[in-house]
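**Student:** Pasting a predicted model and its sequence here:
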Amino acid sequence: MTVGLALLLDLASRAPRCGASSVSAHSHGGLSAAAAAATAAAALSASGVPLSARHLFGFPGFTIAHCDAGAAAGLNDAPDLVNDLNNKIRDSIQYARKEYFQYPAKEYPLELKPLFSAFGLKNFSVTTLRSFLLYYLPLIQPKPQTDSDDDDDDLLHDAPEEKHVDLITPFHNSVKQIIRETSIVTTRRVLERIAVCHVSQRTAWKLLKDASKSARRKAARGMSTPEYTYCVARTTFRAHALGVAAAWVVQSIIEVYRCFIRKPSDDEESFDDMEKFRLFGRKIYGITIKSCFSLVLASIGAGIGALVHPRHGQWFGCALGDVAGPVVAIIIFEKMQLPL
């Protein structure tokens, strides 16, 4: 009964009326149709139609309405407009698919290394060998012999006593260097995990990127020399930032121990609390300046070294700039007569 009432109202709304223009008639017709649909919906809601079956009658949710009043209102070309719209949508979809397959969306894979990777067999062996060679190689260097013109004078002089070679101090220094390097690598792994959790995926990917592999990929793109050098230097700056930050954190902790925790020996001067804070501030200032120089020179060295070889040249230039950074900082500040 309710549906029949709605259909009767719809048919009555389509009947022609005298003394009114076609546009007005159709506008009233649209209103009457809408009113009929609303009346039918209200009747359905008032009747005992269950909720699970109301969508069949267009209530509630999306209202289903059919109106053919547009044909007499000057919209005879509606099918053409719909076809044009469908063609434009289809062309847009095809263009988007073509662009996607030609230039796919860039992904940012995050590869976190193990937290204690510095204690692996290979890495720890290389660190230990490098540390011991650093402090024991100077001991085996031959001392230059002085030539004298008079052999008789050499016979008169007593043979110089051989000095005892201290092997304990280089061993202690080597152990300290091993602890320092492993602490820096472990601190960097912690900073990488913090970056992954607190920054965007794109930023974390740039901080964790392998700069050597990135330089090799950039070399295959056919960039110009200035653009290639700049891109490699920028990538190295981002990828090397966490390493420099980890070194800064470890060195700052060492200075905290030296200034506030360690007891001064007999040869060292004792300072009060204010002098300790001032000394600690100067140490942190010097560490920060040296770290900044290391990061900048490592990036520049990597950009220049990548011109020789995309991968090995980038790595060698980065390492060379990292080592030369503190030395250049000390020389510049001494020339400018600034404390460091």
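**Tutor:** Cool, the structure landed. Numbers count the residues shown, from 1 in each chain.

**Student:** rest of the way, CA atoms for contacts and neighbours
**Tutor:** Will do.

**Student:** Give me the neighbour count for the closest residue to Asn173 other than its chain neighbours.
**Tutor:** With sequence-adjacent residues excluded and distances taken as CA to CA, 6 or more residues apart in numbering, Asn173 is closest to Tyr135, at 7.2 Å. Look at Tyr135: counted by other CA atoms under 10 Å, it has 17 neighbours.

**Student:** So Tyr135 versus Gln102, what's the distance?
**Tutor:** From Tyr135 across to Gln102, the span is 56 Å (CA to CA, to the nearest Å).

**Student:** again, but for Arg311
**Tutor:** Taking CA to CA, one finds Arg311 at 28 Å from Gln102.

**Student:** Compare those two (neighbour count), which wins?
**Tutor:** Each of Arg311 and Gln102 has its neighbours counted (other CA under 10 Å); Arg311 has more, 20 against 9.

**Student:** now for the longest helix seen in the chain, which elements pack on it?
**Tutor:** Scanning the chain for the helix with the most residues, using DSSP state H, yields helix 273-308. Applying 3 or more CA pairs under 8 Å, 6 or more residues apart in numbering; DSSP states H and E, one finds that helix 273-308 makes contact with helix 225-256, helix 312-335.

**Student:** how about that helix: buried residues?
**Tutor:** 276, 280, 283-284, 286-307 (16 or more other CA atoms under 10 Å).

**Student:** okay, the angle between it and helix 312-335?
**Tutor:** 140 degrees (axes from the mean of the first three to the mean of the last three CA atoms, to 10 degrees).

**Student:** and helix 273-308 with helix 225-256, angle?
**Tutor:** 150 degrees.

**Student:** and Ile332, how many neighbours?
**Tutor:** 13.

**Student:** If you could redo that for Ala211, that was the one I meant.
**Tutor:** 26.

**Student:** what's the nearest residue to it once chain neighbours are set aside in contact with, if anything?
**Tutor:** Leaving aside its sequence neighbours, Ala211 sits nearest to Thr236 (CA to CA, 6+ apart; 5.5 Å). Contacts of Thr236 were listed using CA atoms under 8 Å, 6 or more residues apart in numbering, and they are Ala211, Ala298, Ser299, Ala302, Cys318.

**Student:** Next one for the comparison:
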Amino acid sequence: MAGIAVLLDLWRKNQSFNPGLYSARTYQSTQFFSASAAATAASLAAGSSFASRALFGSQVAYSDAGVALPEDYISNIQSASEKLLNHDALQYSSTKQYNVQLKPLFSAFELRTLALTSLRSFLLYYLPLLEPRANMEDDDDFLEDNQEENHVDLVVPFKKSVIQIIRESTVVTTRRILERISVHHVSQRMAWKLLKDIPQSAVRKAGRKMPTLVYIYCVSRTTFRGHMLGVAASWIVQVGIDVYRFFTSGFKTLEEDDDEKQVGVLGQKVFVATVRCISSLIFASIGAGIGAAIIRPSRGQWIGCAAGDLAGPIIVAVIADKVFHVTL
């Protein structure tokens, strides 16, 4: 038995020199073989003669039938080996699951979303009408001029508000269509990145205790991916409106010179829409990273993304006007 134990120790040492050459199953079979060899050696020692016991110094009592291992001991060895096999199988075969959750196709027409869109659109066009206008002139016709100036047309802002509501709802619906296209035509991992909940992702990244610059970079990258479909939907709607206006105006005027001018104007509008959308995407990503680092992760990411989305086209337009003398 001592000789078998020495051989097993030498064999284990040889196995430990190159652990990378053996897989998990080889290691588990080695452990199971070692346990079986030890059990066999114990049974041989138990069933040996008095002379062999005197030679090996064994103190096991003699029995003609030998000593059998308990069934509990054998079952424990088998269960331990099965657990090791199952654990390694799960460890080596498990892959990350990407849960992609699609929102309803017509989510823009839900009551809460439509109400918020309507409120924002009406405030956008009716708030400028509430600004006070001071008239410092001391003329005789002061009251008449004041009455004429106070006459405000409320129909035009209402039409603009309705058009803005339709436009924003169309952008959201277009985004939902793009989400479904991305799910069916790109990999599951990429679709998960495009449809990820960005504020929740910022919260998870904040829990990892990253350095500030690394955290800003990671949140900006995630926002760039998640905001991409929304910007693409906005670009498609804007270009679609410009193309529709081009064709409707083309049927009214049939002169060739006017058609060439309109084609140039259409190309300029498409270029301006592209620049605005790209600047919106870039500045929204940067603003989301900075906002998540300064304010709370989820709320700061949302505020920074909205601020960058609004300020990006304005900043690019100012730079283009001052530096390149181009009006965007």
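**Tutor:** Sure, I can see it. None of the values given here were measured: they were computed from a predicted structure.

**Student:** Any idea what the TM-score is?
**Tutor:** The TM-score (TM-score structural alignment, normalised by the length of the second structure) is 0.69; 252 aligned residues with a CA RMSD of 3.2 Å.

**Student:** residue in the second structure matching Ile330 of the first structure?
**Tutor:** Using TM-score structural alignment, the partner of Ile330 of the first structure in the second structure is Ala317.

**Student:** Helices of the first structure, start to end?
**Tutor:** 2-13, 22-46, 78-102, 121-136, 151-156, 168-198, 201-207, 211-219, 225-256, 273-308, 312-335.

**Student:** Only the buried residues of the fourth one, if you could.
**Tutor:** Within helix 121-136 of the first structure, the residues that qualify as buried are Phe124, Thr127, Thr128, Ser131, Phe132, Tyr135, Tyr136, counting by 16+ other CA under 10 Å.

**Student:** Once aligned, what mean separation remains between that helix and the second structure?
**Tutor:** For helix 121-136 of the first structure, the mean deviation from the second structure after alignment is 0.6 Å (mean CA distance after the TM-score superposition for the first structure).

**Student:** which part of the second structure lines up with that helix?
**Tutor:** Helix 121-136 of the first structure maps onto residues 111-126 of the second structure, going by TM-score structural alignment.

**Student:** swap in stretch 223-231 of the first structure?
**Tutor:** Against the second structure, stretch 223-231 of the first structure falls on residues 210-218 (TM-score structural alignment).

**Student:** Can you list the buried residues in that stretch?
**Tutor:** So stretch 210-218 of the second structure, judged by 16+ other CA under 10 Å, has buried residues Tyr215, Ile216, Tyr217, Cys218.

**Student:** In contact with the last one, which residues are there?
**Tutor:** Same thing as Cys218 of the second structure. Cys218 of the second structure sits in contact with Lys205, Gly289, where contact means CA under 8 Å, 6+ apart.

**Student:** Could you do the third one as well?
**Tutor:** Taking CA under 8 Å, 6+ apart as the contact definition, Tyr217 of the second structure lies against Gly289.

**Student:** So it versus Ala307 of the second structure, what's the distance?
**Tutor:** 17 Å.

**Student:** And for Asn146 of the second structure?
**Tutor:** For Asn146 of the second structure, the distance to Ala307 of the second structure equals 38 Å [CA to CA].

**Student:** Compare these two and say which is more crowded by neighbours.
**Tutor:** Ala307 (18 against 13).

**Student:** What does that one correspond to in the first structure?
**Tutor:** By TM-score structural alignment, Ala307 of the second structure lines up with Leu320.

**Student:** Just send the helices of the first structure back as TSV, with distance to Lys263 of the first structure too.
**Tutor:** As requested, these are exported to TSV (distance: least, CA to CA, whole Å):
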stretch	distance to Lys263 of the first structure
helix 2-13	97
helix 22-46	87
helix 78-102	65
helix 121-136	25
helix 151-156	49
helix 168-198	18
helix 201-207	39
helix 211-219	43
helix 225-256	12
helix 273-308	12
helix 312-335	28
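
**Student:** ok, Glu82 of the second structure - how many residues close by?
**Tutor:** Glu82 of the second structure has 12 nearby residues by other CA under 10 Å.

**Student:** quick one: contacts of the host helix or strand of it?
**Tutor:** Here Glu82 of the second structure, judged by DSSP states H and E, is contained in helix 71-93. Helix 71-93 of the second structure has contacts (CA under 8 Å, 6+ apart) with Ala24, Arg25, Gln28, Phe32, Ala35.

**Student:** Just the buried subset of those, please.
**Tutor:** Using 16+ other CA under 10 Å, the buried members of the contacts of helix 71-93 of the second structure are Ala24, Gln28, Phe32.
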